[in-house]
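Participant: Fold the following for me, if possible:
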Amino acid sequence: MDDAPISRFRSDITVGAEKVLSILADNILVDGFHLVVDLEKSHGSYMVDALQGKEYLDCYSYFASLPIGHNHPKMRTDDFRATLIRAAGSNPTNSDVYTREFGAFVQIFREFAAPKEFPYLFFVAGGTLAVENALKVAFDWKRQKNRAAGIEGGGDKILHFCEAFHGRSGYAMSLTNTGPAKTADFPQFDWPRISNPKAHFPIDEEEMVVAEAASVAEIEQAFDADPMGIAAIIVEPIQGEGGDNHFRSEFLQQLRRIADKREAMLIFDEVQTGIGLTGSMWAFQQLGVTPDIVAFGKKTQVCGIMSTDRVDDINTNVFHVSSRINSTWGGNLVDMVRAARYLQIIEEEGLVENAALSGELFLGELLAIQESFALVTNVRGRGLMLAFDLPDAAQRDQLRELCWDAGLATLGCG
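Facilitator: The predicted structure follows:
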């Protein structure tokens, strides 16, 4: 023990930037961007590579999980850092013991993020687990409703859409269908998968009505085939990984009516769209429809679900019966403290409204590019969730590489 290098026991847990990729490659699959983020020098909308000192204008934001950029001054105050360090000193089991920091986070989340229509909250680590627990709420609710009607069983299917991404474990893997690499050879449930009537911009109203009617017919057929079996309809209000696919509000409103008529939950997966990205705190708030359950994550740091009181059709639902949904940590206390500060800053600085205004300007510039370059089509967006199409994946990937070379961090999808 005395002969061990002192560096093995340094409290400064870091290594030289030049060593990072080789250490990781010796131990894990390194298939991400070959840079090392300098967490100290990155600032605002700029991500700095510690290897070369190069700055990137960040339109990537860690797959839409970084809500206010890097090193915001209000994240670097002494009192906030003291709170963060206090929360990081141990990892309490938030499901069983409670702290002042946990209480403060929930209070701030309720004040700035959770609409009043959603009295029930549940927190967990990971967006996929947020979706999984949303499904469990629906399974439990539907199975108990069936039992109350004298029907044992059913309530064990989730209706979902083509080109959806809801995660890659457990139940969620049976919903995700954005590419075989994510799900091939893993066991899955055979649940109803519906054609997605995604919009192409500028929108042709007649084409959309026809496409939406076809999807609705598929949905009705699925319910007719198994009237008591479908517990929920799940949809991303904008399908992110599947191609930044937008749906008309009229279609999402039809889903609401079908869910009510067929006694199924309507779940919106807002893991990517939530917390201001689309120009409202939640994308559904622009669409004239309120889902029964919202799954959230990414920019919220700690993930989870919020539910309306429709679940109270059953008194013994998962929000009233212990251990039906749970996890050891119920999220992560450090993430909660960070999230609480993010939400305060977002509210104080009007960043949701700014996303709407900035997104409108950005969209206008993309439309101008579309006018000048025939290769660019289908420019679309809500707030700062913006996209355009190129003729094929090869050209898309080539442009993405050119962007990174020029110092613009961006992503492809679809």
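
Participant: For the rest of this, base every contact and every neighbour count on C-alpha atoms.
Facilitator: Will do.

Participant: Val352 - that's part of a strand, no?
Facilitator: No. Per DSSP: H, G, I helix; E, B strand; the rest coil, Val352 lies outside any strand segment and is helix.

Participant: Now it: closest residue in space, sequence neighbours ignored.
Facilitator: Of all residues not flanking Val352 in the chain, Gly276 sits nearest, at 4.7 Å (Cα to Cα, 6 or more residues apart in numbering).

Participant: before we move on, what SS does that neighbour have?
Facilitator: Going by three-state DSSP: Gly276 is coil.

Participant: Would you enumerate the residues in contact with Thr83?
Facilitator: Thr83 makes contacts with Val337, as judged by Cα atoms under 8 Å, 6 or more residues apart in numbering.

Participant: Helix, strand or coil: sort out the residue nearest in space to the middle of the chain for me.
Facilitator: The C-alpha lying nearest the average C-alpha coordinate of the chain belongs to Val271 (Cα atoms, centre = their mean; 1.6 Å). On the three-state scheme (three-state DSSP), Val271 is labelled coil.

Participant: what helix or strand does Ala232 sit in?
Facilitator: Taking DSSP states H and E as the definition, Ala232 sits inside strand 230-235.

Participant: swap in Thr176?
Facilitator: Secondary structure from DSSP H and E places Thr176 outside every helix and strand.

Participant: Roughly how far does it sit from Arg168?
Facilitator: Per Cα to Cα, to the nearest Å, Thr176 is found 7 Å from Arg168.

Participant: Give me the more crowded residue out of these two.
Facilitator: Thr176 (23 against 18; other Cα atoms under 10 Å).

Participant: Also this sequence, please, to line up against the first:
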Amino acid sequence: MNRYMEETNQALLHTYNQFPVVLERGEGVYLYDTEGKKYLDFAAGYAVSSLGYGNQELNGALKAQIDRLFHTSNLYYNTVCGEAAEALKRVSKMDRIFFTNSGGEAVEGALKAARKYAYKKGTGRYEFIAMEESFHGRGFGAVSVTGHTSYREPFEPLVPGVSFAKYNDLDSVRALVTDKTCAVILEPLQGEGGIHLATEEFMKGIRKLCDEEGILMICDEVQCGMGRTGSMFAWQSYGTRPDIMTMAKAIGSGIPVGAFALTEEVAAYSLEPGDHGTTYGGNPLACAAVSKTAEIFEKEEIAAHAKAMGQYLKEKLQMLVQEYDCVTEVRGTGLMQGIRVTKPVSGITNAALKEGLLIIGAGTDVIRFVPPLVIEKEHIDEMIEKLKKVL
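Facilitator: You can find the predicted model right below:
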């Protein structure tokens, strides 16, 4: 066993099924292990490393910020938090931003914001409608609205007042609405649950239902957001707007940062000083990453590039369906896609590792492709060739 693996196994709580590889450095869309082996990265740290590795513009901004200041209390203003918030407002088309450390923490804040909104409005509402096959994080609130029994059952009783509707089935959602329903939470493109894309009818139907019933609509864009689907955020392609949105992962290009965003209406009747906080959220280093990431995305039109590369990726994946009996379906859009397979997912991902390809599973029978958003056609071609050897 590699000494780095041995040290990790002896020191850390075993909560991850880790691949037998020790990564040391990255360059572009490739990662290298301690033995010098090169890996084409189509996992991007679970859709985090949006700009790949070694982006000099991003690295320069982070190094400069480290030399100035990388933590203060939120009791004080800092020079970059407001800039980062304005950047997220600009790309998200939302009105108010709260910075967190992760996507799961962003979801916790979003749920609290929704309940506080109902409290201040005096509606007495507190229930949530979530989706089957959804995933929203690991905290108690986030697990409570996650639509997988295996995630919830060991930690019950969880947050009360949560029911689960069928994804892309508006009647299923409507049937669960009561006079206590506070909000509907959904991912426009489910990731962990198996790469399920919301239909336009479903997204617009949820928005209309929420407006009619006085319910908030929460979009979880932690994984599918920030350019990955070809729009800066996935909901934007549907012509709808949520009341609350969560984001993380790609907004910091690898620096741990998340956020939830609210409309002005929700912000005005929601969280107040003392209701919610975080020691590290909005720290200068994370905010420098957000500001520079947003700047690069806009300047280099990363979302449009992801859309074009996503179309090419889909064409190549469709060819696998025609060529291999074990590949039955292509799902997703942009650079968040998957193939449904009849072979064990773990067998495919482990074999791909040996071929120098990093891919991950989604759900029980889907291989997920969430590469850095800066990949080119040549990288997609390389990935397909490596995957064919495995299949």
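
Participant: returning to what we had before: what is the equivalent residue in the second structure for the residue nearest to Val352 of the first structure?
Facilitator: When the second structure is aligned by TM-score structural alignment, the residue opposite Gly276 of the first structure is Gly227.

Participant: how far away is that match from His71 of the second structure?
Facilitator: Going from Gly227 of the second structure to His71 of the second structure by Cα to Cα gives 28 Å.

Participant: which one of those two has more residues nearby?
Facilitator: Applying other Cα under 10 Å to Gly227 of the second structure and His71 shows that Gly227 carries more neighbours, namely 26 against 16.

Participant: one step back: show me whatever sits in contact with both of Thr176 and Arg168 of the first structure.
Facilitator: Thr183.

Participant: Show me the helices in the stretch 1-150 of the second structure, by range?
Facilitator: Secondary structure of the stretch 1-150 of the second structure by DSSP state H, counting those that start in this stretch: the helices cover 3-11, 44-47, 56-68, 81-92, 103-121, 140-144, 149-152.

Participant: now the stretch 201-350 of the first structure
Facilitator: For the stretch 201-350 of the first structure, helices defined by DSSP H, counting those that start in this stretch occupy the ranges 205-225, 249-261, 333-348.

Participant: Pull up the aligned stretch in the second structure for the last one.
Facilitator: Spelled out, it's helix 333-348 of the first structure. Helix 333-348 of the first structure maps onto residues 284-299 of the second structure, going by TM-score structural alignment.

Participant: That stretch vs the first structure, average offset?
Facilitator: Relative to the matching residues in the first structure, stretch 284-299 of the second structure has an average distance of 1.8 Å after the fit, by mean Cα distance after the TM-score superposition for the first structure.

Participant: and that stretch, how far out from the chain's middle?
Facilitator: Offset of stretch 284-299 of the second structure from its chain centre (Cα atoms, centre = their mean, to the nearest Å): 17 Å.

Participant: List the contacts of it.
Facilitator: With contact meaning Cα under 8 Å, 6+ apart, stretch 284-299 of the second structure is reached by 57-58, 61-62, 65-66, 69-72, 78-81, 83-84, 87-88, 91, 251-253, 255-257, 302-303.

Participant: Now which of these would you call buried?
Facilitator: Neighbour counting with 16 or more other Cα atoms under 10 Å marks 58, 61-62, 65, 70-71, 78, 80-81, 83-84, 87-88, 91, 251-253, 255-257, 302-303 as buried within the contacts of stretch 284-299 of the second structure.

Participant: picking that back up, so the residue nearest to the centre of the first structure makes contact with Gly127?
Facilitator: Yes. The criterion here is Cα atoms under 8 Å, and Val271 of the first structure meets it with Gly127 at 6.1 Å.

Participant: any residues in contact with both of the two?
Facilitator: Counting by Cα under 8 Å, 6+ apart, the common neighbours of Val271 of the first structure and Gly127 are 295-298, 303.

Participant: Residue in the second structure paired with Ala222 of the first structure?
Facilitator: Matched to the second structure by TM-score structural alignment, Ala222 of the first structure sits across from Leu176.

Participant: err, Ala104 of the first structure, not the other one
Facilitator: Aligning on TM-score structural alignment places Ala104 of the first structure opposite Glu83 in the second structure.

Participant: Relative to Ala87 of the second structure, how far out is the nearest residue to its match once chain neighbours are set aside?
Facilitator: Excluding the flanking residues, the one nearest Glu83 of the second structure by Cα to Cα, 6+ apart is Ser291, at 6.5 Å. Counting by Cα to Cα, the gap from Ser291 of the second structure to Ala87 of the second structure is 6 Å.
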